[in-house]
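Colleague: Here is a sequence together with a model predicted from it:
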Amino acid sequence: MKPEIAAKLLALNAQFYQTFGLAFAATRQRLQPGILRVLPRLPLTAQWLDLGCAHGEVARWLAQHQFQGRYLGLDFSPALLAEAQAWADHLPPALATRFTFRQADLGHPDWVTALDDARFEVALAFAVLHHIPGRVNRERLLHLVRAHLEPGATLVLSVWQFQHSPRLLARRQPWARIGIDEADLEPGDTLLDWRHALPDQSEKVGLRYVHQFSREELDALAVSSGFRVEETFESDGEGGRLGLYQVWRAV
């Protein structure tokens, strides 16, 4: 993918979450079943990295389950991070010190400076990779993640399987709507709209870039980034198939 196309798609998603971030988060005030399936298996004394932490739902779960490790949550949305930090500020001091939230744009290589050379034993990337345009860019992101993981560390990720929902498929939009030639994109790249209306207000529509992954594509991405796939399963939403999850081991 040409750098200028990737940049345009990243800017599109940035604009979406700046405009609709809090409203979008309000529709996701609980952890998805697939996330809840995995979290109890992970060590609560480890160093955790949560990529795309949003308003801190994973951190809240950890705080409720005797978390004894250290947690770093990264997100590019100041509004969502402010919400996460406001929650952390009301924790007992001994617990609050275990949680840190920082702003970082995972679509740009300099996001890694937010890690301060820390190393982690657990990394999470829920609903993140499908918003990173271009195979090369996704590989670069994962190589940087791998460089900050201990050998044998666990990375758990999920991607959106909107193709399993007729309702979501109906929200696909033509690329001409934002002035992009489909020939400049990669297979699976999709433009979706999202609609939101407050009481007594007219509906507002936003557009997002989403990449549709196959299992084979995720498997190959793991290998090329220094991981081994240990588990794959579907969960969440309509029919329990809107999320594709994988558990990777750093090798």
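Modeller: Thanks, I have it. Numbering: from 1, shown residues only.

Colleague: Please count neighbours and contacts with C-alpha atoms only from this point.
Modeller: OK.

Colleague: For A59, give its distance to H143.
Modeller: Here the criterion is C-alpha to C-alpha, to the nearest Å. By it, A59 lies 24 Å from H143.

Colleague: ok, the two, which is more surrounded?
Modeller: When A59 and H143 are compared on other C-alpha atoms under 10 Å, the one with more neighbours turns out to be A59, at 24 against 16.

Colleague: got another, please set it beside the one above:
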Amino acid sequence: MLETIKEDDSVLDLGCGNGHFLHEIQKRGHKAALLGVDFSLPLLRDAESSGGVEFREIQLSKLSEYSNQLLITDNWSLITCFATLHHIPSHEIRLDILKTVKNLLSKDGKFILSNWQFLSSDKLKSRIQDWEKVGLSKDDVDEDDYLLDWRSGGEGLRYAHHFSSEELFTLANQVDMRVEAEFLSDGENGKLGLYQIWR
């Protein structure tokens, strides 16, 4: 994927975490703007320690409120959102984020996103928990919303929405974009990440 990014493409990474993706682009002699946004201050501090790329603390669920702050360049050539959108609760909020992405992209810009396909793993399916653990019922959440136990760095619970390919095609259409390509990657079975490229 890195090979497809031109040195003059401006790149906005939503849910950038520790900034690894943007730093990899930078190492290739990138010349255009690189901006990563995330809500996690500890991860952003790790990202900034490498220098050379700009990072900002932003709640992705309120992306539309911050859109003017993200235009540090003309509209973006590429916006990425890897393994992040599925952790945003509410169809309406996800749709608002995607509308903002569309508005932030340049005319010929593209949006690359990946979403967790945890239902394709028996191991991950076994981690699905009852909503009652957090005082909710299935009626309180959207269809295909799940609660999973999380064991990385301690024990906890994590919200995740399971996107089907069809749902993502519908969302792209709702924000006046089209899906240009789709593929599965990541994980032991190579099927834990559903990637799409939108224009």
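Modeller: On my side now, so go ahead. Keep in mind the model is a prediction, meaning the values are calculated, not measured.

Colleague: Give me the TM-score for these two chains.
Modeller: Once superposed, the chains reach a TM-score of 0.94 (TM-score structural alignment, normalised by the length of the second structure), with 197 aligned residues with a C-alpha RMSD of 1.4 Å.

Colleague: quick one: the helices in the second structure?
Modeller: Counting by DSSP state H, the second structure has helices at residues 20-27, 41-48, 63-66, 91-104, 122-125, 165-174.

Colleague: TSV for these, including distance to L78 of the second structure?
Modeller: Formatted as TSV, the entries for those read as follows, by distance: least, C-alpha to C-alpha, whole Å:
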stretch	distance to L78 of the second structure
helix 20-27	12
helix 41-48	20
helix 63-66	16
helix 91-104	9
helix 122-125	31
helix 165-174	16
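
Colleague: Output the residue interval of the first structure matched by stretch 182-198 of the second structure.
Modeller: Per the alignment by TM-score structural alignment, stretch 182-198 of the second structure matches residues 232-248 in the first structure.

Colleague: Can you give me the end-to-end span of that stretch?
Modeller: End-to-end distance for stretch 232-248 of the first structure, by C-alpha to C-alpha: 9 Å.

Colleague: the strands in the first structure, which residues?
Modeller: In the first structure, strands defined by DSSP state E lie at 47-51, 70-75, 99-103, 120-126, 149-160, 189-196, 204-211, 227-235, 243-250, listed in chain order.

Colleague: Now render those strands as JSON lines, adding mean neighbour count and distance to A7 of the first structure.
Modeller: Output for those, formatted as JSON lines (neighbours: other C-alpha atoms under 10 Å; distance: least, C-alpha to C-alpha, whole Å):
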{"stretch": "strand 47-51", "mean neighbour count": "23", "distance to A7 of the first structure": "20"}
{"stretch": "strand 70-75", "mean neighbour count": "23", "distance to A7 of the first structure": "18"}
{"stretch": "strand 99-103", "mean neighbour count": "19", "distance to A7 of the first structure": "19"}
{"stretch": "strand 120-126", "mean neighbour count": "22", "distance to A7 of the first structure": "21"}
{"stretch": "strand 149-160", "mean neighbour count": "22", "distance to A7 of the first structure": "21"}
{"stretch": "strand 189-196", "mean neighbour count": "16", "distance to A7 of the first structure": "14"}
{"stretch": "strand 204-211", "mean neighbour count": "19", "distance to A7 of the first structure": "11"}
{"stretch": "strand 227-235", "mean neighbour count": "17", "distance to A7 of the first structure": "27"}
{"stretch": "strand 243-250", "mean neighbour count": "22", "distance to A7 of the first structure": "26"}
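
Colleague: Closest to the centroid, which residue in the second structure?
Modeller: Relative to the mean C-alpha position of the second structure, the nearest C-alpha, by C-alpha atoms, centre = their mean, is the one of C81, at 2.8 Å.
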